[in-house]
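**Q** only geometry, no sequence info:
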């Protein structure tokens, strides 16, 4: 395995571990909320419902990286 791949693997694992820890902390906080009704949605989230949605952000980042990879491959590969 090259040094480049090793660095990418370490960075990816760090991001995955951080995401897992953050998800677990949010899950614990949700268990602590008592009551049968949902809490109010913050105004910042109401104003930017799509920008603050992690699913949409993941798709946006994925397609942006995919476009960069395709552009790079198209510019560097000679047919």
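**A** Yep, it's here. For clarity, every value in this text was computed on a predicted model and none was experimentally measured.
**Q** Every contact and neighbour count from this point should use C-alpha atoms.
**A** Noted.
**Q** In this structure, what residue spans correspond to helices?
**A** Secondary structure of the chain (DSSP state H): helices at 3-32, 43-47, 54-76.
**Q** Presented hereafter is structure B, for comparison with structure A:
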């Protein structure tokens, strides 16, 4: 996701692939939507094993925090 968004910014800066930029943005959005669905499925499939469920929750929370940090850094980099 973040790699695709970085590509969009790169293409905007150098005015490359003007017509394909929107398509790349849609791919990033699909990744953004697919990640929570992946963790919901993993959470449901670990209903019988509390240890696995705990690891899924910790991993999902960690990835969510990392995604927020990357998003915040990219917004700050874009502004400055």
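**A** Good, I have the coordinates. Everything numeric in this text was worked out from a predicted model, so none of it was measured.
**Q** ok, back up a step: rebuild the helices of the first structure as CSV, extending it with mean neighbour count.
**A** As requested, the helices of the first structure are exported to CSV (neighbours: other CA atoms under 10 Å):
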stretch, mean neighbour count
helix 3-32, 11
helix 43-47, 10
helix 54-76, 11
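**Q** What residue in the second structure is paired with residue 33 of the first structure?
**A** Using TM-score structural alignment, the equivalent of residue 33 of the first structure in the second structure is residue 46.
**Q** Name all residues that make contact with that match.
**A** Neighbour list for residue 46 of the second structure: 52-53 [criterion: CA atoms under 8 Å, 6 or more residues apart in numbering].
**Q** separation between the most centrally placed residue in the first structure and residue 52 of the first structure?
**A** The first structure has residue 58 as the residue nearest its centroid, 4.8 Å off, counting by CA atoms, centre = their mean. According to CA to CA, to the nearest Å, residue 58 of the first structure stands 11 Å off from residue 52 of the first structure.
**Q** next one: residue 24 of the first structure
**A** 19 Å.
**Q** now do residue 20 of the first structure
**A** 19 Å.
**Q** which position in the second structure aligns with the residue nearest to the centre of the first structure?
**A** So residue 58 of the first structure corresponds to residue 71, using TM-score structural alignment.
**Q** could you list every residue that touches that match?
**A** residue 2.
**Q** Please pick out the residue of the second structure most distant from its centre.
**A** Max distance from the centre of the second structure (CA atoms, centre = their mean): residue 48, 28.3 Å.
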